[in-house]
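Participant: Need the 3D shape of this:
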Amino acid sequence: MISPYRGIYAEAAYWNQLNPKQRTLHILEALSRRHLNWVYAGLSAAAAMNLEYTWTLLKDDAVYVVSGPGRQAHTRAQTTPVFVSSDRFCTVRYVLGETTVSVLTTTPARTLVDCALRYPFRVVLGMFDSALRRRLTDADAIIDECDRVRADCGPVFRLLHYADARSENGGESLCRATLIDSGFAVPELQREFTDPDNAWHSRRVDFVWHTDDGRTIVLEYDGMRKYVDPSMTKRRDIQQVVSDEKTRDDMLLRAGVTTVVHATYDDVVTPGALWSKLMDARVPRTDAIPFYEHE
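Facilitator: Okay, the predicted model is just below:
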């Protein structure tokens, strides 16, 4: 047995096979049975809502609980209090195995604001993208929450400026945030190209830039699951997956694309790797710095 949180125990074999987000959800479920009035905030609320972010954020093992007027202050070593003056909370339900769990959390808008003020832009953009894609909240509600927070909400407005519900997953959001932080122009998302040799054949790409000199550059984010997950490879071997990728690239070139760039998760998280690929492809730059972008 292991104890991931004071007073909570789990079988080591079962616990070790869980990913960081699943571990967080189990801890919230156990705590919710012991503390019925606890309201989870920040990253804990984001996990319960299944907002998309990198699991590296969960390395601190902290549980974020609302504190404020009329609420007990949480001083336990593994519990981080988040001051919230309002009592606008919501019930979030998620599934663990065959059990549906209900926990109290801050609203989606407040959860996004708290995470935006605590974590870097590049790892929070996926939360904003996924919340907007699933229509959990909207820009007006997020701005309203900023009025209730005694803090500089500049990071929140920057995230709202770049958030895009068309982003299909957290990996694409992380990739887009990384290239924005690296000073590259914001790409168009989910553009569809039609094969000139076969009007019935089309291909939707992740990112595309149209340059002033007439070039069209496509960036495809290829998560590693594409090569190893049977549900995504459709039982094909890696050689066939790579061959199919080249066939798609050839179609894009026939459709007028000048350059096709492929980036993996490792490219995105390795300093300079994605930057080098985009520079080699001559992707337009804004020469931005992380807090002041140009249109």
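Participant: contacts, neighbours, all on C-alpha from now
Facilitator: Noted.
Participant: what comes into contact with stretch 80-92?
Facilitator: 39, 41-42, 48-49, 62-69, 73-75, 102-107, 148 (CA atoms under 8 Å, 6 or more residues apart in numbering).
Participant: I'd like the structure of this one too, to check against the first:
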Amino acid sequence: MYRIPDRSHPSSLLRRPHTTVFGKSKLEEPENRLFKLGFAKKPISSSNNLRPPYLPGFDVDNGTFMHIPQERWTPNGPSPYRRVMRRNSTLDAMLDTAEANGLCLWSGTEVQRQILRRRVTIGELTAVGAQCYARTSYWQALSAEDRLRHLTRSLTLMHPKWVFGGSTAATLLNICDSTRHMRKLHRVIDGNRVPRSTGIIVNHYIEETAPIIIDGARVTPLDRTAFDCARWLGFPDAIAIIDSILRQRLRTKSQLDRSFRLTNGKYRNRALHVLNWATGRTDNGGESFSYGVILEERFMQPQLQVVMPCHNEYGNHDRVDFLWKTPDGRIIVAELDGRIKYRDASMYVNGSLPETIIAEKEREERIRMEVDGFVRFSFAEAYRRTPLIRKLEWAGVPRTTDFRSP
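Facilitator: Here you go, the predicted model:
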């Protein structure tokens, strides 16, 4: 039996304990002992003149371990040794070329896969999904949309017949900006058998549709993408995409209605229901999502982007996101509190954050003087629903039974 030394003390690996083989005492060689402990790839005898593949930090000439400070974490916890790997000029050139073309790197053989996986182990590369890899520092610097575009371009080159649809196609068509829908890639298949969804790939069956090329990827056309998103996504997410199409004037509501009625697919009534409530008058996807939540929670339908009688110091009238005129004559206003105007320096008033905050407070005060109730909420509150519901109930927004789910 082998006496396993304490691995926290590397020098103990060089002790030469006695082992018993067929009743005889034998002195164990350090090289073979390292192999048995899992540090060498194959046993190496003391007579072998080749340089043994010891772990980093072992001085072969002196037979001692050098102290190496801890610098990396391994999947099994902190390693007492720094994981140093020889530079691969071919791999570096391939990564540079992929980054220059907005692509990920993928492997063609098992040997290449093993090389990439070893780089992932030490943190140099990141496995981004669907057998694609990228430099960790490069991938972390990309936005969610850029990551999705890198993956779709790469998978199109890997699988030339693949077609992307749903929210993935909507992102590439610039009608969806929700990062929540960029974590998965939706692929559409025109066949009787749908492969099982794996990893970040979600497969859907649709009838055969001629794809279009957008940013190096094959995607479903705009009308088909809108139809699929309207029937696959939840009501708030679906109405945000339809609102985006109407807001950008890519299609009119009547054109979408005619297209939806002529397209075959399950849950067509759900798509028509979403289209019925879409207006295209919201300013962004966050307002559209909040509008969908308000309707789905059976609150009275609000007016969108209403111009108020008050105006700022430049003579411009103030606008509000949501406005209700209740049956008893009260006016209630709700505002989606977008945080970007406090973070993006290009949106500052006179280039100053303090002046931006003061201007927003003055605007809110002017609006409060014109209405009977004022509610301010964030997107997170709309997403969680309960905080928004409480605020609207506190303000006295009436409920309705006009909204009907398909």
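Participant: Report the TM-score for the pair.
Facilitator: Here the superposed chains carry a TM-score of 0.83, computed using TM-score structural alignment, normalised by the length of structure 1; 279 aligned residues with a CA RMSD of 2.7 Å.
Participant: circling back: are any of the contacts of stretch 80-92 of structure 1 buried, and which?
Facilitator: Applying 16 or more other CA atoms under 10 Å to the contacts of stretch 80-92 of structure 1, the neighbour count classes 39, 41-42, 48-49, 62-67, 74, 102-107 as buried.
Participant: Filter those down to just the ones in helices.
Facilitator: Gly42, Ala48 (DSSP state H).
Participant: In strands, which of the buried ones among the contacts of stretch 80-92 of structure 1 fall?
Facilitator: Within these, residues falling in strands by DSSP state E are Val39, Val63, Tyr64, Val65, Val66, Ser67, Ser102, Val103, Leu104, Thr105, Thr106.
Participant: Using CSV, lay out the residues you listed together with distance to Asp114 of structure 1.
Facilitator: Output for those, formatted as CSV (distance: CA to CA, whole Å):
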residue, distance to Asp114 of structure 1
Val39, 14
Val63, 14
Tyr64, 10
Val65, 12
Val66, 11
Ser67, 13
Ser102, 21
Val103, 18
Leu104, 16
Thr105, 12
Thr106, 10
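Participant: Name the member of those residues with the shortest distance to Ser231 of structure 1.
Facilitator: Nearest to Ser231 of structure 1 among these: Ser102, at 29.6 Å, using CA to CA.
Participant: Structure 2: which residue goes with that closest one?
Facilitator: Taking TM-score structural alignment, Ser102 of structure 1 has Gly216 as its aligned residue in structure 2.
Participant: Not counting residues beside it along the chain, what's closest to that match?
Facilitator: Arg153 (5.4 Å; CA to CA, 6 or more residues apart in numbering).
Participant: My reading is that the one you found is in a helix; is that accurate?
Facilitator: Yes. Using DSSP: H, G, I helix; E, B strand; the rest coil, the secondary structure at Arg153 of structure 2 is a helix.
Participant: Per the alignment, it pairs with which residue of structure 1?
Facilitator: Taking TM-score structural alignment, Arg153 of structure 2 has Glu29 as its aligned residue in structure 1.
Participant: quick one: its match and Thr80 of structure 1, what's the gap?
Facilitator: Distance, Glu29 of structure 1 to Thr80 of structure 1, by CA to CA, to the nearest Å: 17 Å.
Participant: corresponding residue for Leu125 of structure 1 in structure 2?
Facilitator: Per TM-score structural alignment, Leu125 of structure 1 is aligned with Ile239.
Participant: What separation do you get for its match and Ala226 of structure 2?
Facilitator: 10 Å.
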